[in-house]
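**Student:** with the input below, show me the fold.
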Amino acid sequence: MYRERYEDWRHVFKLDPDREIDDELLDRLCLSGTDAIMVGGSSGVTFEKVVDLLARIRRYEVPCALEVSDLEAAVPGYDLYLIPMVLNTSRTEWLTGKQVEGLQAYGSYIPWENTAAEGYLILNPDAEAARLTGADCGLDAAAAMAHVRLADRLMRLPIVYVEYSGRFGDMKLVAQAAELVTQARLFYGGGIDSASKAAEAAAAAHTVIVGNVVYEDPEAALATVAAVRDTAFARN
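**Tutor:** This is a model prediction of the structure:
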């Protein structure tokens, strides 16, 4: 089952197919000890770019997951397919619309045993993903936790992803969300640009996603692997 493919992930590097990465850095990332490589982006994602990145990652043994945010990015060959559903948007196309469109086009070909839904809670209004999806990023803690309960207990989504893309988030809120879920795994991503922030996130969330810093400061990105591995998830 797909849950076995990510239930032990603590650290994940997220790579954007629309951004350049050289072979030397990709080699270091894939051999860093990270639990997985996730491929996904908010814009500029094409079939050709996703295929190219997959072919390069496949030279290594590290598990590789694809976030299918656009039908253009539906490429076979990944270990796991993650289907984002934006919880805090009023635009239904980002909650069920695009997903239904994808099922109409590819429903008979989807490897369901390797496919899981992600309930995204986007909380940085300046993020490209927030602008694209019309996410309501002004939620207070109570409203945010209501969305977490919606995803975990009503929708029974296997992953809840708290996303602050481009900004380091409220770790108290992230920890509250991680403690609240009963069956979902809590992913956190956003603003992790140092080992110390990676450790903070690792104490609050089940799985830490490291993205932008890969392109901005590769050495800092690589340092996050050990920081996460050395930090226990702090249950209250």
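**Student:** going by C-alpha atoms from here, please, whenever you check contacts or count neighbours.
**Tutor:** Will do.
**Student:** so Val174, which of the three states?
**Tutor:** Counting by DSSP: H, G, I helix; E, B strand; the rest coil, the backbone at Val174 sits in helix.
**Student:** that one against Ala202, yeah?
**Tutor:** No. Counting by C-alpha atoms under 8 Å, Val174 sits too far from Ala202 to count as a contact (10.2 Å).
**Student:** so for those two, which residue has more residues nearby?
**Tutor:** Ala202 (28 against 25; other C-alpha atoms under 10 Å).
**Student:** chain neighbours aside, what residue packs nearest to that one?
**Tutor:** Using C-alpha to C-alpha, 6 or more residues apart in numbering and skipping the chain neighbours, the partner closest in space to Ala202 is Val228 (5.5 Å).
**Student:** and this one, so I can compare the two:
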Amino acid sequence: MSLEWEQITHITKVDPAKPLPSDLGVLEGTDLVIVGGSDGVTEENTIDAIESIANTYPSVPVFQEPYSAAHVSRETIETADFVAVPAVFNGDRTHFVGKHTALFTEIARKPEDLLGASLPVVGNFIESKGVDAVADLTETLVGEGYVVQHLDSAAASVSGVDTTYTPEQVAGAALATETFYGFPIFYIEYSGTYGGTDDVEAAARYLEDTQLVYGGGIDNQEKATAVLEAGADAIVVGDCFHDDPAQFRATIPK
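**Tutor:** As a prediction, the model looks like this:
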């Protein structure tokens, strides 16, 4: 499946450890779905969530965004359209460069050397699932430049984030994402709390080809519109998808 980024303005974040709404028709109008979470996520519930969404809306791209190697397997790779891999600028070294360097070091080795390897993103499923899984994974990887701005969040805890960025630092991370790293996505993550538009405005000045994505506290049309008008290419809505589907519907741009 190819991605038409210019048509993506509304992204739904689905936590596979949480129950899905009884009527997945609430997703009508969303442009992309990201499946991932930090607590209670398993290979099984990840696949169940992806398949439920894909069966209801087969034309909507579905990303898996793993927080742990245990969340990824050959089956999840085959079920999702893409695997999104965050590089967290304000996280610890492991969550920015460490796991990615190790991953591609292993991929670059001869296939026989991969057997039994432990890769940070794909875990130790290589031995049991087969070397072909590595090739499949590299074809579907999508790098994300990431800034986590809510310290009291699971995303911050998992990524080793202990300080937030100023708008100027967010702008610098955005510029690095596009001009140095070449990732297709720059993601400003406020994880359950609304961060306003300052960071979005700062980052938008430096992005032309990279998609600027904002997530956090979007629970009505006014906030969604404000963030998009500030320069975001897309908003991510998660909590109210699970907690209040009617409120979630109000976030989808008309």
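**Student:** can you calculate the TM-score here?
**Tutor:** Superposed pair, TM-score by TM-score structural alignment, normalised by the length of structure 1: 0.85. Supporting alignment: 221 aligned residues with a C-alpha RMSD of 2.0 Å.
**Student:** next up, the contacts around the closest residue to Arg5 of structure 1 other than its chain neighbours.
**Tutor:** In space, and not counting its chain neighbours, Arg5 of structure 1 is closest to Leu80: 7.3 Å by C-alpha to C-alpha, 6+ apart. Counting by C-alpha atoms under 8 Å, 6 or more residues apart in numbering, Leu80 of structure 1 makes contact with 2, 5, 64-66, 114-116.
**Student:** and the gap between the residue nearest in space to the middle of structure 2 and Thr46 of structure 2?
**Tutor:** Nearest to the geometric centre of structure 2 sits Glu65, at 4.7 Å (C-alpha atoms, centre = their mean). For Glu65 of structure 2, the distance to Thr46 of structure 2 equals 10 Å [C-alpha to C-alpha, to the nearest Å].
**Student:** Glu222 of structure 2 too?
**Tutor:** 31 Å.
**Student:** neighbour count winner among those two?
**Tutor:** Thr46 (26 against 12).
**Student:** what helix or strand does that one sit in?
**Tutor:** Element membership of Thr46 of structure 2, judged by DSSP states H and E, is helix 43-56.
**Student:** ok, the alignment partner in structure 2 of Leu66 of structure 1 to Lys223 of structure 2 distance?
**Tutor:** With TM-score structural alignment as the criterion, Leu66 of structure 1 lines up with Gln64 in structure 2. To Lys223 of structure 2, Gln64 of structure 2 is 26 Å away according to C-alpha to C-alpha.
**Student:** give me the more crowded residue out of these two.
**Tutor:** Gln64 (28 against 17).
**Student:** so that one touches Val83, yeah?
**Tutor:** Yes. Gln64 of structure 2 lies in contact with Val83 (C-alpha under 8 Å); the separation is 4.8 Å.
**Student:** just the buried members of the contacts of Leu80 of structure 1?
**Tutor:** By neighbour count, with 16 or more other C-alpha atoms under 10 Å, those hold 2, 64-66, 114-116 as buried.
**Student:** what's the helix or strand for the residue mapped onto Ala173 of structure 2 from structure 1?
**Tutor:** Aligned counterpart of Ala173 of structure 2 in structure 1: His147 (TM-score structural alignment). Assigned by DSSP H and E, His147 of structure 1 belongs to helix 141-149.
**Student:** map the residue nearest to Arg5 of structure 1 across to structure 2 for me.
**Tutor:** Using TM-score structural alignment, the equivalent of Leu80 of structure 1 in structure 2 is Phe82.
**Student:** setting the sequence-adjacent residues aside, check what's closest to Val148 of structure 2.
**Tutor:** Using C-alpha to C-alpha, 6+ apart and skipping residues adjacent in sequence, the residue nearest Val148 of structure 2 is Glu189, 4.8 Å away.
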